[in-house]
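Asker: Just a sequence and a predicted model for now, questions to come.
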Amino acid sequence: MLKTAENQRLANGWDDGRAKGMSESEKLLYRSNLLGSDKRITNYGGGNTSAKAMETDPLSGEAVEVLWVKGSGGDVGSIRMDGFATLYMDKLNALKGVYRGPEFEDEMVGYLPHCTFNLNPRAASIDTPLHAYVPKKHVDHMHPDAIIAIAASQNSKALTQEIFGDEIGWLPWKRPGYELGLWLETFCRENPNAKGVILESHGLFTWADDARECYELTLRVIQQAMDWFAERTAGVPAFGGAKHQSLPADQRRDVASRLMPAIRGMISGQQAMVGHFDDSDAVLEFVNARNMEPLAALGTSCPDHFLRTKIRPLVVAFDPARPDVDATLAGLADAVAAYRADYAAYYDRCKHPDSPALRDPNAVVYLVPGVGMITFARDKATARISGEFYVNAINVMRGASSVSTYVGLPEQEAFDIEYWLLEEAKLQRMPKPKSLAGRVALVTGGAGGIGSATAERYLAEGACVMLADIDAAALADTGAALAKRHGKDVVRTVAMNVTDETAVAAAYAVMAVEFGGVDILVSNAGIASSAPVEDTSLALWNKNMDILSTGYFLVSRAAFRMMRAQDMGGSIIFVASKNGLAASPNASAYCTAKAAEIHLARCLALEGAEAGIRVNVVNPDAVLRGSKIWSGEWLDQRASTYKTDKEGLEEMYRQRSMLKRSVYPEDIAEAAYFFASDHASKSTGNILNVDAGNVQAFTR
């Protein structure tokens, strides 16, 4: 049985009350969002929808038929009205007069902008002709696992007939494009009673003249396929039955936390990669199966699958019955190199004279028996989505191999889509990556003013951020706020006491599983204390040393270990204090600990240089806003030391500075960004004072 079915029937979410009064284009949006809300119907970014509606021509004022169709690169589940391309149907039909045949079909994409209605800037996708030439008002094209399992079976045409009779037809594999649009038109004319068609190795088309009817038809056809598989595969061992047993959940994550930084380092030569780990039931069933390796070698079938996951995964040599991670790590480099060589050979076998240059030859998907699936991509969302697509491929292989023989897309066809010139043009139009794209940062003291501001700055530049703090409640609030602004994919939180060696190691393990490793450490956790030396207890002294000296050592040591495992270099930034350079009255414990912190950074800069690990220091002063250490007793004590009150303390600090300016968390964040970025790639062992000027803190 397909795991995506989850023993639940597809829910009909159509609400006539909500749809009442909607235009045809608004019903299209409503239908699209409903279809995209269930991943059993289509995967993220997969499939498309359309409606043909009468609109007023802005030039003639006459009613004209317009095709509304999902634009290039959109997702039906999250699409909005501006995500649809709009094209004149009469001009789309006129394209038939300039079509020169299948060998020239790619040039038809260049004509689509000439068909644009009302100067709509949304680019039309390659699938536009597939919707335009179906002679029905509403068309759905979905990629449900249950349907693709039929489409990827060796006898897919016979299965289609067995399950659906004449209601749903079948067409052989054809790359999406203009010619396939004409095939669909011909099929509809020759089979006027058909309500849809299954495209071999591709997906499902359904159509109707009413939006609700089209939506409910799509659901019914998919459910019919799911029910058929449930009946036919009941009691049939998936993938030939189990060969391995899964490790316990905590051990699976432990293995992944050790493998992921090593893999990440091996595949990040062109750009830093971000990882994702999946040990869901569907994944474990596959990676543990007797037929996993031969099925995986066949590659995926649906074009959307291998565009996201490459033609096939890399199977990691790991035996969960005799788990030896060190041995697996020792063999990883050769396995990764062999995959690259195989991929380059695939490119050389299939390339054409005008093919784009060889792209990154590393695997996207890594299958680990007994452990799960690891995926890597240039950003976290893409890594996660690539994993989701391979789960779709697993579901397809499960279904097809249980009722027939699974058939992957022929190698040359797979190559021709992966290295399609139109796909290359789309890649070239993508925006330039942000300056910290693919980088992973750990920020300790992440719930405080400086920590959260630094995380905000890094996230804005494309980094993934793990926030660590001992204050669980504040950490949760800060993480939620950052995730709301930047997306859930790129923000993680972990409660961590920097003085607890076990907690620090556990936090790095979590970060390795969530993101694949670490590139940037901002050591920012802190406290502050103020007391005359004769009133400074040993406990107070030790507390400062534990957090500000030992804590910085522990998180840096763990960072060094992971950065060396990756062999990608890295940047460590200590947020110290002006007080580490300039003495301050009634704060001997704090000042001494901060001085130790600064000297530790210098020592680490010496040790890290040969590995490309840079270590630098930012020295703030008097950052009151948003700082947890400037609350309660510390604020009272500093106000007392300088003979002022709470309200006057910030003004006192401002006037004390050479520039007469306040220092804010965002100012420290900017310095931390500089040291993390490539702008500081030749800087290590440095101290940057961000204190509005203090002559006593000048470095000598």
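Answerer: Looks like it came in fine. Residues are numbered from 1 along each chain as shown.

Asker: drop to CA atoms for contacts and neighbour counts, all remaining ones
Answerer: OK.

Asker: And Q251, which helix or strand is it part of?
Answerer: helix 249-267 (DSSP states H and E).

Asker: swap that for L521, please
Answerer: Here L521, judged by DSSP H and E, is contained in strand 520-523.

Asker: Just want the most central residue of the chain.
Answerer: When C-alpha atoms, centre = their mean is applied to the chain, the residue found nearest the centroid is A381 (1.3 Å).

Asker: since we're on the residue nearest to C302 when sequence neighbours are not counted, how many residues are nearby?
Answerer: In this structure, C302 finds its nearest non-sequential neighbour in H202, 4.8 Å apart by C-alpha to C-alpha, 6 or more residues apart in numbering. Using other C-alpha atoms under 10 Å, H202 is surrounded by 30 other residues.

Asker: what does P144 give?
Answerer: Using other C-alpha under 10 Å, P144 has 27 other residues around it.

Asker: Let me know whether it touches H202 as I believe.
Answerer: No. Using C-alpha atoms under 8 Å, P144 is not in contact with H202; the gap is 9.8 Å.

Asker: contact partners of stretch 163-176?
Answerer: 126-127, 157, 160-161, 180, 193-202, 224-225, 228, 413, 417 (C-alpha atoms under 8 Å, 6 or more residues apart in numbering).

Asker: ok so, going back, what's near enough to touch the residue nearest to C302?
Answerer: Neighbour list for H202: 143, 148, 151-152, 173, 301-303 [criterion: C-alpha under 8 Å, 6+ apart].

Asker: Reformat these as TSV; add secondary structure and neighbour count.
Answerer: Below are these laid out as TSV (DSSP: H, G, I helix; E, B strand; the rest coil; neighbours: other C-alpha atoms under 10 Å):
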residue	secondary structure	neighbour count
H143	coil	26
I148	helix	29
A151	helix	31
A152	coil	30
W173	coil	16
S301	coil	26
C302	coil	26
P303	helix	21
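
Asker: okay, among these, which ones form the most distant pair?
Answerer: Maximum pairwise distance among the contacts of H202 (C-alpha to C-alpha): 14.5 Å, between H143 and W173.

Asker: structure B:
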Amino acid sequence: MTKSTDLQRLENKWDAERSAKMTEPEKLLYRSNLLGSDKRITNYGGGNTSAKVMQKDPLTGDMTEVLWVKGSGGDVGSIKMDGFSTLYMEKLNALRGIYRGVEFEDEMVGLLPHCTFNLNPRAASIDTPLHAYVPAKHVDHMHPDAIIAIAAAKDSKALTQKVFGDSIGWLPWKKPGYELGLWLSDFCAKNPDAKGVVLESHGLFTWADDAQDCYDLTLEIIQAAMDWFAMETADKAAFGGEKHRRLKADQRRATAARLMPAIRGMVSGQQHMVGHFTDNDAVLEFVNANDMERLAALGTSCPDHFLRTKICPLVVDFDPANPDIDKTLAGLEAAVTEYREGYKAYYERCKHAISPALRDPNAVVYLVPGVGMITFAKDKATARISGEFYVNAINVMRGADAVSEYQGLPEQEAFDIEYWLLEEAKLQRMPKPKSLAGRVALVTGGAGGIGSATAERYLREGACVMLADIDDAALAETAEILTERYSKDVVRTVNMNVTEEAAVIDAYSTVAAEFGGVDILVSNAGIASSAPIEETTLELWNKNMSILSTGYFLVSREAFNVFNVQKMGGAIVFVASKNGLAASPNASAYCTAKASEIHLARCLALEGAPSGIRVNVVNPDAVLKGSKIWQGDWLDQRADTYGTDKSGLEEMYRERSMLKRSVLPEDIAEAAYFLASDLSSKSTGNIINVDAGNVQAFTR
């Protein structure tokens, strides 16, 4: 349900000329993607679409009717052709004869694979019977906020009649499944002129015998609901009016950055969690409203909303009129514990003998008056999507409570969906988490060769990465490449000069607000200089010390501060140099600063160990590929030092190594991954040389 001030017409994007060249399955895909492209029509992963198509049976050669329907776990906005299940309608109809009643409806899901057409491996969703037993050829099931606001109202049946007349019917709440499919079939038989139905506390079904007609009808019904709400709520204060004033944008973000690492540490007991912060107008209107706490306690209504956001959110005790973050932080642990105990009590009240074991009892959604909404989940995408779902829920509550009385899903019904054995089976089928899933890494010098290679290695293992650098153009280019490969959810950038204390502190505030905290610091920002001692100016000496020693101190100190708030330990990896152990001619400033790095790492390993903070060092040598330090004067100076030219320098470095091999950024990244991962969980204060072998750099 969009606010009346934001109301826009739903755009009909159907291209009749384009669709005329499509097969019926292709039209289904086209329709699905169009519907899923607008979150006012359906939320991410929510709803499903279908088409009944005549196709040749591969066994008999005869034409047979096949149901194409969105498969389990897909998203209509991004679905491809392989995302649809295909089932024989003849066999789906045969299931009616062996259905044993509502007590046994879950067993029908196990029979759906027996109806598969053409050996399609895509698992059929629980909503398959609802599509199969509607007689129309094309069916849309969407979760528009405007419709769910009607469905979640106390008098939703009367509102449905008021808004749509007899064209759209109404069915009372029933958990999705085979029995609901039979209810819908019965409704269609008794109401042959109906164009669709509102399912209480759930969503909208619409149907037609032509793909475009079905698409047009779906938009028409949703638009009618949006227009009706716009008229009915135009002069009404949402959620009982304003109770709190919103803080300024920078204050909201700063407050979230203080709260999120603390919450993250409290809720990451079973696995590392990633956070997402939302402070859009819809969220701020809700968290600042008089009725926020009453409505939040009722929970969400639509099953899709509920599965993503849990039974209800946790409202953080924060007064924006007297913003005392330290006081809020002091009370957070008790609030989180109280929520956990309440969730466990809910589980005990509602569980059945066959219910799956208690899952993570922590809240997903945290509402902060004056500030916004924080969500935590096992990965960034899920945290973001959970927040989007709660925004859907806010829109539903706004509409339902304005024209009637909002009602959440009854507790037992909510539990039966959350702990449904079929839902548990879906969770069990999910792939094993990657080794750095839920971890957040800050990589300084992130736009350089070693920094970007390390970031990519972490991303490949499921981490979120904040790239920090002083080169905005290189940052943008690196982020674009990594985002294309790993998604925009997991890559962020920040301009940070490691020698400026305020910039470092701000960067950690940014990573906290973006991801909830940090688990891994890769301190990699660097320069290189070459000059005989007589020609080494104080300015050059101080520059090396400022970046390579002071900079490493500053970023490490702030990492310790975040680690200590989270209380989950952490990993720091210094990218030092062979020159920190082995002296090199004409590079006294560089070598000394690198030696300082290594000793700083040892000191930090000593201090961090009691808190589970590990600090280790990777010592590269002669990494030419993609490295900024080999650009400009340094390359000329080192070539001159060793009596060669630029083109011969790499060969010279390779030949002087014991293994006679070039060292690449990816080699350093592999060591940085090992030292940040649980593979090295019992290692701290160590140095790994990645230099192809240099006897002078052997540690002793």
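Answerer: That came in fine, so what should we check first? Quick caveat, the model's predicted, so the values are computed rather than measured.

Asker: Rebuild the contacts of H202 of the first structure as CSV, extending it with distance to T684 of the first structure.
Answerer: Converted to CSV, the contacts of H202 of the first structure look like this (distance: C-alpha to C-alpha, whole Å):
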residue, distance to T684 of the first structure
H143, 51
I148, 54
A151, 57
A152, 55
W173, 57
S301, 49
C302, 48
P303, 46
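
Asker: Could you check how many residues crowd around L538 of the first structure?
Answerer: Neighbour tally, L538 of the first structure, other C-alpha under 10 Å: 9.

Asker: same thing with F104 of the first structure?
Answerer: By the criterion of other C-alpha under 10 Å, F104 of the first structure has 11 neighbours.

Asker: Check V391 of the second structure too.
Answerer: V391 of the second structure has 21 neighbours, counted by other C-alpha under 10 Å.

Asker: Quick check: which element contains it?
Answerer: helix 380-403.

Asker: List the buried residues in the helix or strand following that helix.
Answerer: Following helix 380-403 of the second structure in sequence order, the next helix or strand is helix 411-418 (DSSP H and E). Neighbour-count burial for helix 411-418 of the second structure flags 414-418 (criterion: 16 or more other C-alpha atoms under 10 Å).

Asker: Adding distance to L367 of the second structure, write these out as CSV.
Answerer: Output for the buried residues of helix 411-418 of the second structure, formatted as CSV (distance: C-alpha to C-alpha, whole Å):
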residue, distance to L367 of the second structure
A414, 21
F415, 22
D416, 25
I417, 24
E418, 22
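
Asker: which residue packs closest to G445 of the second structure, ignoring adjacent ones?
Answerer: Nearest non-adjacent residue to G445 of the second structure, counting by C-alpha to C-alpha, 6+ apart: A525, 4.0 Å away.

Asker: cool, H272 of the second structure as well?
Answerer: Of all residues not flanking H272 of the second structure in the chain, G438 sits nearest, at 4.7 Å (C-alpha to C-alpha, 6+ apart).

Asker: doesn't G462 make contact with that neighbour?
Answerer: Yes. Using C-alpha under 8 Å, G438 of the second structure is in contact with G462, at 7.1 Å.

Asker: Between these two, which is the more surrounded one?
Answerer: Neighbour count, other C-alpha under 10 Å: between G438 of the second structure and G462, G438 has more, with 24 against 20.

Asker: Make sure the more buried one is indeed in a strand.
Answerer: No. Per DSSP: H, G, I helix; E, B strand; the rest coil, G438 of the second structure lies outside any strand segment and is coil.

Asker: Give the equivalent position in the first structure for it.
Answerer: With TM-score structural alignment as the criterion, G438 of the second structure lines up with G438 in the first structure.

Asker: Go ahead and confirm that match touches M273.
Answerer: Yes. Counting by C-alpha under 8 Å, G438 of the first structure touches M273, with 5.2 Å between them.

Asker: Give me the common contacts of these two.
Answerer: Shared contacts of G438 of the first structure and M273, defined by C-alpha under 8 Å, 6+ apart, are found at 378-379.

Asker: Do I have it right that G399 of the first structure meets A152?
Answerer: No. In this structure, G399 of the first structure is not within contact of A152 by C-alpha under 8 Å, at 9.2 Å.

Asker: all strands of the stretch 101-250 of the second structure, in order?
Answerer: Counting by DSSP state E, counting those that start in this stretch, one finds strands in the stretch 101-250 of the second structure at the ranges 138-142, 168-171, 196-199, 203-208.

Asker: Indicate which one of those is closest to D633 of the second structure.
Answerer: Closest approach to D633 of the second structure among the strands of the stretch 101-250 of the second structure (C-alpha to C-alpha): strand 138-142, 61.9 Å.

Asker: where do the helices sit along the stretch 601-700 of the second structure?
Answerer: 633-641, 646-656, 665-676 (DSSP state H, counting those that start in this stretch).

Asker: ok, now how distant is S32 of the second structure from W14 of the second structure?
Answerer: Noted for S32 of the second structure: a distance of 11 Å to W14 of the second structure, by C-alpha to C-alpha, to the nearest Å.

Asker: helix or strand for the closest residue to K13 of the second structure other than its chain neighbours, which one?
Answerer: If the residues on either side of it in the chain are set aside, K13 of the second structure comes closest to L34, at 6.9 Å by C-alpha to C-alpha, 6+ apart. Per DSSP H and E: L34 of the second structure is located in helix 24-36.

Asker: who touches that helix?
Answerer: Residues from elsewhere that reach helix 24-36 of the second structure (C-alpha under 8 Å, 6+ apart): 13-14, 19, 41-44, 48-51, 53, 68, 75-81, 211-212, 215.

Asker: among these, which are in helices?
Answerer: Counted as lying in helices by DSSP state H, out of those, are 19, 211-212, 215.

Asker: Among these, which one sits closest to H599 of the second structure?
Answerer: Closest to H599 of the second structure, out of all of those and judged by C-alpha to C-alpha, is Y215, at 66.4 Å.

Asker: how near is that closest one to I168 of the second structure?
Answerer: Applying C-alpha to C-alpha, the value for Y215 of the second structure to I168 of the second structure is 16 Å.

Asker: neighbour-wise, which of those two wins?
Answerer: Taking neighbours as other C-alpha under 10 Å, Y215 of the second structure and I168 compare with Y215 leading, 25 against 20.

Asker: What residues does the more buried one make contact with?
Answerer: Contact analysis of Y215 of the second structure by C-alpha under 8 Å, 6+ apart lists 31, 35, 140.

Asker: What does it correspond to in the first structure?
Answerer: That one, Y215 of the second structure, aligns with Y215 by TM-score structural alignment.

Asker: what residue of the first structure takes the place of F563 of the second structure?
Answerer: Alignment note: F563 of the second structure maps to M563 in the first structure; criterion TM-score structural alignment.
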